[in-house]
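1. have a look at this fold, sequence not included:
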């Protein structure tokens, strides 16, 4: 490694077998202030600060007692929840293995598995008042396809939230550039008091990710009633 390219910038020397893409990624990691801060403060990933910054803006963590973290790996978001809400029950799920986090129950399984919702609620011990989803589909390199695949996960997570959240609860989900589509936003507005999109400072400028924050769940009676006579 060498210093160069500006004050305090760490430049990675080329190495046999290392692609230009991997070299750029390594340089970006080494020079990312959020990566350095995460290491210093004991968080598993820089993503922890996305949740911290979203909460600073919207305040959805302060009253949560039961939390579900969808797409928990590597565990940064749950670490934030445990730090800020040490008495809250927290359950997470991911396809990838996740090292244990004290005070959290973690399942290594597919959230799309039919058995997943029941297992999450059973482990939580009651209705969640906050559901977090940092899930994103594996990218295939085609932006439109990638966005659609991730949106499918967001739709499933939202449906899960509508079916299980306690009244007054909140849902925070990752979407791609442009935010949630109009139909999904309409569904959120039917079921939540407020729906906002945000891109926290910790989300890299070049990233296409945004987050949707829906607060004030109205309860499962929020579905519109049929007009009289029908």
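-> Here it is on my side, so go on. Nothing here was measured: the structure is a model prediction, and the numbers come from that model.
2. from here on, contacts and neighbour counts on C-alpha atoms
-> Will do.
3. what sits against residue 107?
-> 91, 92, 93, 94 (C-alpha atoms under 8 Å, 6 or more residues apart in numbering).
4. surely it is within a helix?
-> No: assessed with DSSP: H, G, I helix; E, B strand; the rest coil, residue 107 is strand; it does not lie in a helix.
5. gap between it and residue 117?
-> 11 Å (C-alpha to C-alpha, to the nearest Å).
6. swap in residue 169?
-> 17 Å.
7. what about the two, which has more around it?
-> Counted by other C-alpha atoms under 10 Å, residue 169 and residue 117 do not tie: residue 169 has more neighbours, with 26 against 17.
8. second structure follows, compare the two:
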């Protein structure tokens, strides 16, 4: 579902973040958004077990593994295969997050400390389509996080801001000890892109969404 804008996108070639990412050998300019969010909310630490939804082209995994170290397990999921080289403790899965078998995911990798989502729809330019589709992706990411995070784990996901934005924020606040909205400095001015961060998954939510029960 994600829009494909890696470092090969010609529209990026005069963008300072794009040029910096290319110099620093990151797969995409989005790395600096995660870096900014992480510095603000301190989500990634050594040993953090992490799930990255919509992980292509891989820059978030590149940044995250640099913080977690090689002892942690990092898992990325996307419709498109990640082609960059990553350390052996980073595994990527080609698949549709809407069809992800959460019980198998948890059985295979255990519970995560952090679930990230930079997913976005293949944008059409029609906000009446793009925004609701983005909201649906966000809610799917939130449900995956609720089912695969350990109690006390964290969540961060992108959404295009629209009429349901307050509702989405309240939903995160209901599942986590703290919910916050954040707009990155590296987001383009014309973009509706926002991130919602949930810190501290509640025990009642983890039990209610446990995919290995029942």
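-> Okay, I see it. All figures in this text were calculated on a predicted structure; none of them were measured in a lab.
9. quick check: TM-score for this pair?
-> Scored against TM-score structural alignment, normalised by the length of structure 2, the superposed chains reach a TM-score of 0.84; 197 aligned residues with a C-alpha RMSD of 2.2 Å.
10. chain center to stretch 114-122 of structure 2, what's the gap?
-> Relative to its chain's centre, stretch 114-122 of structure 2 lies at 4 Å (C-alpha atoms, centre = their mean, to the nearest Å).
11. and it, end to end?
-> 25 Å.
12. next: stretch 188-202 of structure 2.
-> 33 Å.
13. which part of structure 1 matches it?
-> Matched against structure 1 by TM-score structural alignment, stretch 188-202 of structure 2 falls on residues 204-218.
14. other residues contacting stretch 204-223 of structure 1?
-> So stretch 204-223 of structure 1 is contacted by 58, 60, 162-163, 165-180, 188, 190-200, 203 (C-alpha under 8 Å, 6+ apart).
15. give me the most central residue, structure 1.
-> The residue lying closest to the centre of structure 1 (C-alpha atoms, centre = their mean) is residue 134, at 2.2 Å.
16. tell me the contacts of it?
-> 69, 70, 71, 72, 173, 174.
17. repeat the analysis, applying 6 Å as the threshold.
-> Counting by C-alpha atoms under 6 Å, 6 or more residues apart in numbering, residue 134 of structure 1 makes contact with 71, 174.
18. what does it align to in structure 2?
-> Looks like residue 134 of structure 1 aligns to residue 118 there (TM-score structural alignment).
19. what's the separation between its match and residue 103 of structure 2?
-> 22 Å.
20. likewise for residue 146 of structure 2?
-> For residue 146 of structure 2 relative to residue 103 of structure 2 (C-alpha to C-alpha), the value is 12 Å.
21. how about residue 204 of structure 2?
-> Counting by C-alpha to C-alpha, the gap from residue 204 of structure 2 to residue 103 of structure 2 is 18 Å.
22. who has more neighbours, those two?
-> Each of residue 204 of structure 2 and residue 103 has its neighbours counted (other C-alpha under 10 Å); residue 103 has more, 15 against 11.
23. what lines up with that one in structure 1?
-> Matched by TM-score structural alignment, residue 103 of structure 2 corresponds to residue 118 in structure 1.
24. please identify the helix or strand for its match.
-> In this assignment (DSSP states H and E), residue 118 of structure 1 forms part of helix 116-124.
25. so which bits of that helix are buried?
-> 117, 120, 121, 123, 124 (16 or more other C-alpha atoms under 10 Å).
26. kindly report the same for stretch 175-191 of structure 1.
-> 175, 176, 179, 180, 185, 188, 189, 190, 191.
27. what's the spacing between the aligned partner of the second one in structure 2 and residue 15 of structure 2?
-> Matched across to structure 2, residue 176 of structure 1 falls on residue 160, judged by TM-score structural alignment. Taking C-alpha to C-alpha as the measure, residue 160 of structure 2 falls 21 Å from residue 15 of structure 2.
28. longest strand in structure 1, by residue count?
-> Criterion DSSP state E: the longest strand present in structure 1 is strand 209-217.
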